[in-house]
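> Just a sequence and a predicted model for now, questions to come.
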Amino acid sequence: MNSRAAIKIMLWLFTAVTLFHLCIILKLIPYEITWGGRLENDSEMYVFESLSILLNVFLILMLLIKGKFIRQMLSIRVVNIILWAFLFLFGLNTIGNLFAKTYFEKSFAVLTLASSILIWIILKEKSSKPITLK
């Protein structure tokens, strides 16, 4: 799989994840099945879900820049550093999901592991050498 395909898969995946978190905020999905079953009230849910949506939208933005779907607002070096941070975060999240209280949340370990692999594919592909004028 090439980097471009991995980016497209990640964009679809995290658009769906963002919609999932919006459904939790709208109370279409009960928050008790998320965050390892540790949220105790609506206030906590709104904070955690809002943070999650912001992080997902930020990741989507970085992927759009990396895939050259939008104008480059940050250097590719900065985007790559941010993607490495997300790779680390997804690795930790995979472990955390395995120890969640609910089976629903445990199943998200597959999603976070897949995200780690896809980001690895995106980061490992070397960009073409810059064109130099002689």
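Cool, the structure landed. Residues are numbered from 1 along each chain as shown.
> When you work out contacts or count neighbours from here on, use the C-alpha atoms and nothing else.
Fine.
> any idea which helix or strand comes after the biggest helix by length in the chain?
The longest helix of the chain (DSSP state H) is helix 42-66. Following helix 42-66 in sequence order, the next helix or strand is helix 76-98 (DSSP states H and E).
> Between helix 42-66 and that following helix, find me the angle.
Helix 76-98 and helix 42-66 are oriented at 140 degrees to each other (axes from the mean of the first three to the mean of the last three CA atoms, to 10 degrees).
> after helix 76-98 comes which helix or strand?
helix 103-124.
> tilt between that next one and helix 76-98?
Helix 103-124 runs at 160 degrees relative to helix 76-98, counting by the same axes, to 10 degrees.
> For residue 75, grab the count of nearby residues.
Residue 75 has 10 neighbouring residues, counting by other CA atoms under 10 Å.
> now swap in the one 3 residues further on and tell me
The tally of other residues near residue 78 (other CA under 10 Å) stands at 11.
> Distance of it relative to residue 96?
27 Å (CA to CA, to the nearest Å).
> give me the number of residues near residue 20?
Residues near residue 20, counting by other CA under 10 Å: 16.
> contacting residues for the closest residue to residue 74 other than its chain neighbours?
Among residues not flanking residue 74 along the chain, residue 65 sits closest, at 7.9 Å (CA to CA, 6 or more residues apart in numbering). Contact analysis of residue 65 by CA atoms under 8 Å, 6 or more residues apart in numbering lists 71, 72, 73, 74, 76, 79.
> try this one side by side with the last:
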Amino acid sequence: MNTKQSRFAIVSLLVLNTAVLLFHIAIVTKIAPYNIAWGGSLKTDSEMYVFEAISILINLLFSFTLLIKGNFIRPLLSSKTVQVLLWIFFVIYALNTVGNLFAVTSFEKYFAILTFLFAFLIGLIIFKKKLS
């Protein structure tokens, strides 16, 4: 990975994903109310803990994938596996953008901007050879 564009995208995504992880931790610790997340569909604390645990694990996997792709840590996954994971995250964030546009709360609708940015930056990483 040699391009400045990909490096910028990876570092930007790591910073943004850290902020997202902190947001999810704020929900788990009840600093932020969970009714502003998940389309307002969570009704109980136990539902919130399950959904937030899954979300935190997925976001940690995403950060781990980015750290490998950016050569910040020793690759524990093959480059093909990392590329497949990036494609999966690209699709997830693209679909999540559409979902956020139709969210119940205005707060979550604004997250469409963030998820679009995630998809765009992942796209820069995936398609770097075509962009160079």
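Looks like it came in fine. On a predicted model such as this, the values are computed, not experimentally measured, just so you know.
> Need the TM-score between these chains.
Here the TM-score for the pair of chains, by TM-score structural alignment, normalised by the length of structure 2, is 0.93; 126 aligned residues with a CA RMSD of 0.8 Å.
> For the aligned partner of residue 81 of structure 1 in structure 2, which residues are in contact?
Under the alignment by TM-score structural alignment, residue 81 of structure 1 pairs with residue 84 in structure 2. For residue 84 of structure 2, no contacting residues are found, by CA under 8 Å, 6+ apart.
> How much space separates residue 84 of structure 2 from residue 39 of structure 2?
28 Å.
> Residue 90 of structure 1 contacts residue 116, correct?
Yes - assessed by CA atoms under 8 Å, residue 90 of structure 1 is found in contact with residue 116 at 5.7 Å.
> State the span of structure 1 onto which stretch 21-30 of structure 2 is aligned.
Under TM-score structural alignment, the match for stretch 21-30 of structure 2 is residues 18-27.
> again with stretch 42-53 of structure 2
With TM-score structural alignment applied, stretch 42-53 of structure 2 matches the range 39-50 in structure 1.
> for stretch 96-114 of structure 2, same thing?
Stretch 96-114 of structure 2 covers residues 93-111 of structure 1 once aligned (TM-score structural alignment).
> Can you give me the end-to-end span of that stretch?
First-to-last residue span, stretch 93-111 of structure 1, CA to CA: 10 Å.
> And that stretch, what's buried?
Neighbour-count burial for stretch 93-111 of structure 1, counted by 16 or more other CA atoms under 10 Å, picks out 93, 94, 96, 97, 98, 100, 102, 105, 106, 108, 109, 111.
> give the contact list for the nearest residue to the second one once chain neighbours are set aside.
Leaving aside its sequence neighbours, residue 94 of structure 1 sits nearest to residue 109 (CA to CA, 6+ apart; 4.6 Å). The contact partners of residue 109 of structure 1, taken as CA under 8 Å, 6+ apart, are 93, 94, 95, 97, 98.
> for residue 63 of structure 1, same thing?
7, 10, 11.
> can you tell me which residue in structure 2 aligns to it?
So, by TM-score structural alignment, residue 63 of structure 1 is matched to residue 66.
> Tell me the spacing between its match and residue 98 of structure 2.
Distance, residue 66 of structure 2 to residue 98 of structure 2, by CA to CA: 23 Å.
> and what of residue 17 of structure 2?
For residue 17 of structure 2 relative to residue 98 of structure 2 (CA to CA), the value is 19 Å.
> same question, residue 54 of structure 2
20 Å.
> For residue 46 of structure 1, which non-adjacent residue is spatially closest?
Nearest to residue 46 of structure 1 is residue 25, by CA to CA, 6+ apart, at 6.4 Å.
> Many thanks, I have nothing further to ask.
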